[in-house]
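Chemist: structure for the following, please:
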Amino acid sequence: MDVYALYGPSGTGKSSSALELAHKHKISAIIDDGLLIYKGRKVAGTSAKYERTTVQAVKRAIFFYKDHAQEVRKAIHEYEIERILLLGTSRKMVNRIADALELGPISKYIAIEDIRSSSEIKAALYTRRTAGKHVIPIPYIQVEQDFFRRLIARGKKFFSAKKEVIGETTIVQPDFGGGRVHVTEHVLRKLITLSCRDMQEVTNMTKIHVMLNDLPFVSLEVHLNVPRGTPLRQVAQEIHHRIYDAYVRHLNLELDTINITIGKLTMPDA
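Modeler: Here you go, the predicted structure:
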């Protein structure tokens, strides 16, 4: 059996990336948080996200319970799986999973940083910290909703280059997630205006839109008052730099796109 492993810290987007990675490498099965997922469907196991405490969740994810490990080993044999992808928070964790399921040595290790950009990872971490949302790479209909005390929502479908559905995700909020820190949209916009408040060229910032799902995105319109001959591109670049730096400093988020429109321009007479 060919055993692949995708590893990285919790909340960095491993489950969201697993379906596309498996399709790329023609991997038919995925092990994620205690589940065996075969061709996009849950076929065995119990998700660690159903557990009530973090300790129980970790034990479930590494197949600490013998009956759980036996159930998944049996299904792997019955489905005659030849290529499988293991998900874990570290190389040590995926090695423990491989041992518990008696899969043999891992042939290829893939770090989350190898397949996702820094801005994507930080956006995923921000969503995990502020909303406590976890992704399970199985369809909505297969999730036992009674296990969750909060939100269960449909995630998204993943398509191949030929527009074929290769998998579907579901978003959940487990009981073991703990508290949340919510940053309102007003604060997200305020960070932008405050970042440029000491720029004499900027008289107003309007139509500010912030989207932090997937690739973090900001768009806004600025009103400028500059002397004749001022390079507008340089002013826009300074605004861009200040906004980007403010989000990194205060939220540890790298904005992937910052679209700036100059909506009003005043050039006073000399």
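Chemist: every contact and neighbour count from this point should use C-alpha atoms.
Modeler: Noted.
Chemist: any idea how far Leu21 is from the nearest residue to Tyr38 once chain neighbours are set aside?
Modeler: Of all residues not flanking Tyr38 in the chain, Ala29 sits nearest, at 4.4 Å (C-alpha to C-alpha, 6 or more residues apart in numbering). Separation of Ala29 from Leu21 (C-alpha to C-alpha, to the nearest Å): 11 Å.
Chemist: so between those two, which is more surrounded?
Modeler: Per other C-alpha atoms under 10 Å, whichever of Ala29 and Leu21 has more neighbours is Ala29, with 26 against 16.
Chemist: please, where are all the strands along the protein?
Modeler: Secondary structure of the chain (DSSP state E): strands located at 2-7, 29-32, 35-38, 41-45, 83-88, 108-111, 134-136, 152-159, 165-172, 202-211, 217-225, 257-266.
Chemist: go through these and pick out the most buried.
Modeler: strand 29-32 (a mean of 26; mean count of other C-alpha atoms under 10 Å).
Chemist: OK, contacts around Leu224?
Modeler: Glu201, Val202, Thr203, Asn204, Ile262, Lys264, Leu265, Thr266 (C-alpha atoms under 8 Å, 6 or more residues apart in numbering).
Chemist: please give me the structure for this one as well, since I'd like to look at both together:
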Amino acid sequence: MQMTAGTLSEYLVATNKVAQGHATSPPQLMHMVDEMDAFFHREFFSKPLEIAPIAAVLAMNAYTALLGAVREALSGHVVLVFPVARAALESACYALLVSEHEVNADVWLNRNLSIGDLKACRKLFTVENAIKILKPIQPEMAEYVRGLHEASIDYGAHPNPLGIMSHFGPTGLQGDDEFGYSLTGVQGHDSWHVNRELLVCVETGQAVAFLIAASIPGHPLLNERLKDFDDWMATKNQMAESLNGAALEYTGPMYSYVRPPHP
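Modeler: Down below sits the predicted model:
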């Protein structure tokens, strides 16, 4: 079997070209990402909040990782959206765990001091432990976080079939007795994959926003203004169905059910 691949220089040229094209002419679902960013700034970055310092650091890290996932989508190297989105989700889960008990911040900070500290940190800081805290607050969101975390692993946070084979396909005969296949590393401007991965960013962002709000005692987004969050989710659901071209019957993250159009 003969393998060939583009060079680093060619990759950088390709991703820069796609990103520049999106800067000039935004992809179909970019407005959803802009609305998500406005939501974060309105709810978390425009006024003082009663949030523990380490929880705040983890929340900010979740937000910046989310921006990184958007950047990967806009570059066309869409498979990298998933490991970065997973990191954003996990950081928000850690923020919730730190907010639950003051001593948890020390467990996180001391992670690399000894083998015992490392084991204690690994045991405490898991997505599943954050889900346990979320369940009494809103069971649906607890399952949504679990679904997003599992889907991110399936679609690219780990090198699993769904994350690789969806970019793999035949190119036809190569000579008399060989057949060619290609693995696409960079998707094109405003392509279906770019838009689907922007949906991934928004769905992850909604979970991150809920987790951050849950890390702040009495945050109005989880109380008197919960409808604002529900309305944001409903708007996203409508756009996902528009991208899919049909209504969706789903549990968990919608992006797992959105299918590319038939040729």
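Chemist: tell me how they score on TM after superposing.
Modeler: Once superposed, the chains reach a TM-score of 0.26 (TM-score structural alignment, normalised by the length of structure 2), with 122 aligned residues with a C-alpha RMSD of 6.4 Å.
Chemist: the residue nearest to Tyr38 of structure 1 is in contact with Ile37, isn't it?
Modeler: Yes: between Ala29 of structure 1 and Ile37 there is a contact at 5.5 Å, judged by C-alpha atoms under 8 Å.
Chemist: list the buried residues for stretch 121-140 of structure 2?
Modeler: Cys121, Leu124, Phe125, Val127, Ala130, Ile131, Ile133, Leu134 (16 or more other C-alpha atoms under 10 Å).
Chemist: what's the most distant pair in the residues you listed?
Modeler: Within these, two members stand farthest from each other by C-alpha to C-alpha: Cys121 and Leu134, at 19.6 Å.
Chemist: how about the helices in the stretch 101-250 of structure 2?
Modeler: Along the stretch 101-250 of structure 2, counting by DSSP state H, counting those that start in this stretch, helices occupy 103-109, 115-124, 127-137, 139-152, 161-164, 192-214, 226-244.
Chemist: of all those, which lies closest to Ala62 of structure 2?
Modeler: Comparing those by their distance to Ala62 of structure 2 (C-alpha to C-alpha), the top pick is helix 192-214, with 7.1 Å.
Chemist: what's the angle from that closest one to helix 127-137?
Modeler: If you take axes from the mean of the first three to the mean of the last three C-alpha atoms, to 10 degrees, helix 192-214 of structure 2 sits at 60 degrees to helix 127-137.
Chemist: report the angle between the axes of helix 192-214 of structure 2 and helix 139-152?
Modeler: Going by the same axes, to 10 degrees, helix 192-214 of structure 2 makes 140 degrees with helix 139-152.
Chemist: what's helix 192-214 of structure 2 packed up against?
Modeler: Packing partners of helix 192-214 of structure 2 (3 or more C-alpha pairs under 8 Å, 6 or more residues apart in numbering; DSSP states H and E): helix 30-44, helix 53-75, helix 81-100, helix 139-152, helix 226-244.
Chemist: so for it, what gets flagged as buried?
Modeler: By neighbour count with 16+ other C-alpha under 10 Å, helix 192-214 of structure 2 contains the buried residues 192-214.
Chemist: from the contacts of Leu224 of structure 1, which is closest to Gln234 of structure 1?
Modeler: Of all the contacts of Leu224 of structure 1, Glu201 has the smallest distance to Gln234 of structure 1: 11.2 Å, by C-alpha to C-alpha.
Chemist: distance of Leu265 of structure 1 from His241 of structure 1?
Modeler: In terms of C-alpha to C-alpha, Leu265 of structure 1 sits 20 Å off from His241 of structure 1.
Chemist: no no, Ala111 of structure 1
Modeler: 29 Å.
Chemist: also Gly263 of structure 1?
Modeler: 19 Å.
Chemist: between the lengthiest helix in structure 1 and strand 217-225, how big is the angle?
Modeler: Criterion DSSP state H: the longest helix present in structure 1 is helix 232-251. Relative orientation of helix 232-251 of structure 1 and strand 217-225, computed by the same axes, to 10 degrees: 130 degrees.
Chemist: so what angle separates the directions of helix 232-251 of structure 1 and strand 202-211?
Modeler: With the same axes, to 10 degrees defining the directions, helix 232-251 of structure 1 sits at 50 degrees from strand 202-211.
Chemist: now helix 232-251 of structure 1: buried residues?
Modeler: By neighbour count on 16+ other C-alpha under 10 Å, the buried set for helix 232-251 of structure 1 is Val235, Ala236, Ile239, His240, Arg242, Ile243, Tyr244, Asp245, Ala246, Tyr247.
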